[in-house]
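Participant: requesting a structural model of the entry that follows:
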Amino acid sequence: MTRPPEQSRAALRRHDREIVALALPAFGSLVAEPLFVMVDSAIVGHLGTPQLAGLGVASALLTTAVSVFVFLAYATTAAVSRRVGAGHLAAALRQGIDGIWLALVLGLLVVAFAIPAAPWLVDVFGASGTAAPYATTYLRISALGIPAMLIVLAATGVLRGLQDTRTPLYVAVGGFLANGVLNAVLVYGAGLGIAGSAWGTVIAQCGMALVYLYVVVRGARRHGASLRPDLAGIHNSARAGAPLLVRTLSLRAILMIATAVAARLGDADIAAHQIVLSLWSLLSFALDAIAIAGQAIIGRYLGADDAEGARNVCRRMVHWGIASGVVLGALVVAGRPLYIPLFSGDSVVHDAAFPALLVVALVQPVCGIVYVLDGVLMGAGDGRYLAVAMILTLAVFTPVALLVPVWGGGLTALWGAMALMMVVRMLTLWLRSHSGRWVVTGASR
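Facilitator: Okay, here's the model as predicted:
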């Protein structure tokens, strides 16, 4: 028996309100995070070119290290939201605390490796002789903030699972403002140079972690959840996150291969590739915000044993993904004459970037579906399938991308390979979502 149209429309409006309420603040916090590096670059850039080059190398290393552990947020969101849906708030917070303890352990291990290995890591990333000392200094100091950064990831996952994306937005904005002030004061006021920039960022990150810990601990005490480390719980958090780690590493490999291929095409192509990749990342923030909403909402529905509600919200979010992709694609096309000159004044670079950006625009609706279904399956705790699907995608993309210099077509062909990669992802995710095997209800998967 079908539901009356009025009830269906009411359900759609309810889903829309939930998606917007979670996605908009999530988008704000996602955009605030890369602004840390932009502020550091703006301030350090006035110290000199070697300092800025050193910051670029160190920031690339730090960004790569932290992005590898993004599963701390994703896995925690899924686990916590399920328990919230089941009405087990104490268990939800206990699960989140296990994720935070795991983040602390991983962060300390990374620090123990990164500080002594900093000169070697800088050399591997190809820093010049003049930039290497600055990169090493920045990396060694900034590494001290990695435990705080990973705690922020895990605690963000806790709050998302609790259906709260506003607090992460407030903390991200506060951290961004504090980082800017501290950098200016320590770099110029205290005369610490690039070391001051690193210390400013570490202090801001530790401050953000403390705010998150205060919020989570307050909630745990209110609901009687233990704060002590539980080895079994930490192990379960690590086991749940392992497939998402494989997924993330596979995705990072795709981006690295694309950049390596672009570098072989020539200076103009690699410069244009950086423009296109920067825009791709910005578009990803918008679509990832919807995916984050999907993680939180789907986990809650499944935890509440509402399989039909989970399927309905999945379908609605796919509509959101497609519509967002169409709008973003149109903006990419309409805005090309405006934003490309901001990156480069070289007409050769413009000519290489224009057709590649057209490919990016055309594939945005596909990207919208991919991000949404990715978030849905994460919220369902279907990490193993996501890992296998991404490995398959990497296997398809790699030979196609590596053959671009042989077959010709330049940067446009390379981004055609990127579009193919997204189509493969869409197909694997759609097959899984259509099968219904991800719909596993209960407080835990």
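
Participant: can we go C-alpha only for contacts and neighbour counts from here?
Facilitator: Noted.

Participant: please identify the helix or strand for residue 106.
Facilitator: Using DSSP states H and E, residue 106 maps to helix 89-124.

Participant: got the buried residues for that helix?
Facilitator: 89-104, 106-108, 110-111, 114-115, 118-119, 121-122 (16 or more other CA atoms under 10 Å).

Participant: let me see the ranges of the helices in the stretch 1-150 of the chain.
Facilitator: Along the stretch 1-150 of the chain, counting by DSSP state H, counting those that start in this stretch, helices occupy 5-44, 49-68, 71-85, 89-124, 132-142, 146-161.

Participant: out of these, which is closest to residue 307?
Facilitator: helix 71-85 (11.7 Å; CA to CA).

Participant: angle of the closest one against helix 146-161?
Facilitator: 30 degrees (axes from the mean of the first three to the mean of the last three CA atoms, to 10 degrees).

Participant: distance of residue 342 from residue 350?
Facilitator: Computed as CA to CA, to the nearest Å, the residue 342 to residue 350 distance reads 11 Å.

Participant: now the second one, please; I'll put the structures next to each other:
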Amino acid sequence: MASTGQFSGKSLCRGLTSRSSGEQSRLTKGKRKFCLLNRSKVPIGLGGGDIVSRKCHLCAEQKNSLSPLVIRHRKARFGVACCQSSSGYGVESTDVQERMALEENKRSIINGSRNEESESIGIPINQPRSSDVRRELIMLSLPAIAGQAIDPFSQLMETAYIGRLGPVELGSAGVSIMIFNNVSKLFNIPLLSVATSFVAEDIAKNATKDSISENGIQEDSTNGKPIGMVERKQLSSVSTALLLAIGIGIFEAVALYLGCGSFLNLMGITGDSPMRIPAERFLSLRALGAPAVVVSLALQGIFRGFKDTKTPVFCLGLGNLSAIFLFPILMYYLKLGVTGAAISTVVSQYLVTFLMVWQLNKKVILLPPKVGELQFGVYIKSGGFLIGRTLAVLTTMTLATSIAARQGAVAMAAHQICMQIWLAVSLLTDALAASGQALIASYSSEGDHKTVKEVTNFVLKIGLVVGVSLAAILGVSFGSIATLFTKDADVLGIVRTGILFVSASQPINALAFIFDGLHYGVSDFPYAAKSMMLVGLISSAFLLYAPITGLPGVWSGLTLFMGLRTAAGYVRLLSKSGPWWFMHKDL
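Facilitator: Alright, predicted model coming up:
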């Protein structure tokens, strides 16, 4: 890399004339490796008269050799050439004016950093923006889809192993998992969503201050020597998310451990139920993993903000692989039953968190130098809306599970299998929504509404295609998939009645998740919360009549819930007065 920090007097001339012809040719072609020249070393009074009177004069050939050094910028953060010596500055005024004319404004700098990010994921700069955006979305979504598939796959494996123990164990674990998810996700999902948007915005806003090149060497240098290697970023949004996650995780662990009996009573699992003892033991152990779950979800949101969906895949893959390895050992070989399943899951959760923290520590400084730099107020304000939204979701899902549990152990086991497949498959679309959210948050913070519009239209089309494809696949294979979870004939008989619920609702689920990502991308948290509360209220009212029709009524209520979520997102997108006003303009 041709890196130059200071040019001094006659040594500049000698350095240029002694440069070999091969080096001059390389510099002339400009392979996007450039030298950063410090603006602070140029005196304010650079003018024609002062400079002409200096002693160092460059011949035409030398000036041509110097020109590529400054003109062949990929990212023109500083566009002024500086020459220092004890006697003064010796470059002609016309040359300085040419160099100064290359200095770009803030928008040019941002566009340059955008191109740099595009190159890092394999997008040529000279392609049209629409092609770049689509490819960037796909490149972000593919690892994210893999990451989203890993965790549900591990949960499916856990359900399959527990299902072989019997319907009582499967039903008790299903209720406990639902309670754990409801309590832990009350704050986890808002924190993940807010962290993704805020970190992406924080990075975009600080793009003009970032002087770190792609290869990790600081572009500002002294006497041609780098003065900084792989500098970690200082982002208050990251530190705030981590500290909040730790505090919330400890609170959730205490609440779940001490209140597991009360939670089970609320779910209809009374003291005389055969599911009570295994469910209480399972939930108490899973409570110990709550801090790891909260922190790992916050970390996933942070990595999404960095447009890095590969690192979470690596960490989730190793962690969940350990769980799959431990399930048969602890459950069958050591004969711990559902207790072994809970221990395996908790161990894997802490392993995932440790790996993510280790990787993030390479990118950023985890804790801020000053407490005043933290953004608790911003997180709490936006997160408060999403907590209300999450409460609406959890209330509806909890009501559905509670009604299913009151149908008996066999019905609850069948409901648990259907729900695991339903959520595991539909959450694959959430990866696409998360990638779209990161891109929209980044471009929206820069005021690039045209690109935001392109991302929005493209992600909705892809989401619909994915949803229809999943519906077709599940419609054909659902019966065979169900046999992987249990061999109980009674349970399988009920499960097969849910094929329409699991498969036909996938296009609706896909669009619902996509619309959530769009709302979060433009920080439309108030509407996301208020609309979800209304949707949850209507769906819960419908579910109250579900006991009359049994599980089909429960599944119909959940389908209505997802359908209303999709409708609410579509209505917001059509509004000309909200944050999506530019969707109705020709940009």
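
Participant: thinking again about what came up before, winner for burial among the helices of the stretch 1-150 of structure 1?
Facilitator: Greatest average neighbour count among the helices of the stretch 1-150 of structure 1 goes to helix 71-85 (a mean of 31), per mean count of other CA atoms under 10 Å.

Participant: in structure 2, which residues correspond to that helix?
Facilitator: Per TM-score structural alignment, the counterpart of helix 71-85 of structure 1 in structure 2 is residues 190-204.

Participant: now do stretch 432-445 of structure 1: distance to the chain's middle.
Facilitator: 23 Å (CA atoms, centre = their mean, to the nearest Å).

Participant: the match of helix 71-85 of structure 1 against structure 1, how far on average?
Facilitator: Using mean CA distance after the TM-score superposition for structure 1, stretch 190-204 of structure 2 ends up 1.3 Å from its aligned counterpart in structure 1, as a mean over the superposed pairs.

Participant: now do that stretch: distance to the chain's middle.
Facilitator: Here the centre of stretch 190-204 of structure 2 is set off from its chain's centre by 8 Å, with CA atoms, centre = their mean.

Participant: what does stretch 413-427 of structure 1 give?
Facilitator: With CA atoms, centre = their mean, you get 19 Å for stretch 413-427 of structure 1.

Participant: check which residues of it are buried.
Facilitator: 413-426.

Participant: that stretch vs structure 2, average offset?
Facilitator: Mean deviation for stretch 413-427 of structure 1: 3.1 Å (mean CA distance after the TM-score superposition for structure 1).

Participant: same deal with stretch 352-360 of structure 1?
Facilitator: Using mean CA distance after the TM-score superposition for structure 1, the mean distance for stretch 352-360 of structure 1 is 4.8 Å.

Participant: could I get the full set of helices for the stretch 301-445 of structure 1?
Facilitator: For the stretch 301-445 of structure 1, the helices defined by DSSP H, counting those that start in this stretch occupy 307-343, 347-379, 383-402, 404-407, 410-435.

Participant: ranking the ones you listed by burial, who's on top?
Facilitator: Of the helices of the stretch 301-445 of structure 1, helix 347-379 is the most buried (mean count of other CA under 10 Å), at a mean of 23.

Participant: on contacts alone, who are the packing partners of that one?
Facilitator: helix 71-85, helix 267-303, helix 307-343, helix 383-402, helix 410-435 (3 or more CA pairs under 8 Å, 6 or more residues apart in numbering; DSSP states H and E).

Participant: taking helix 146-161 as reference, get the angle to it.
Facilitator: Going by the same axes, to 10 degrees, helix 347-379 of structure 1 makes 60 degrees with helix 146-161.

Participant: for the helices of the stretch 301-445 of structure 1, give me CSV that also has distance to residue 237 of structure 1.
Facilitator: As requested, these are exported to CSV (distance: least, CA to CA, whole Å):
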stretch, distance to residue 237 of structure 1
helix 307-343, 23
helix 347-379, 14
helix 383-402, 12
helix 404-407, 40
helix 410-435, 24
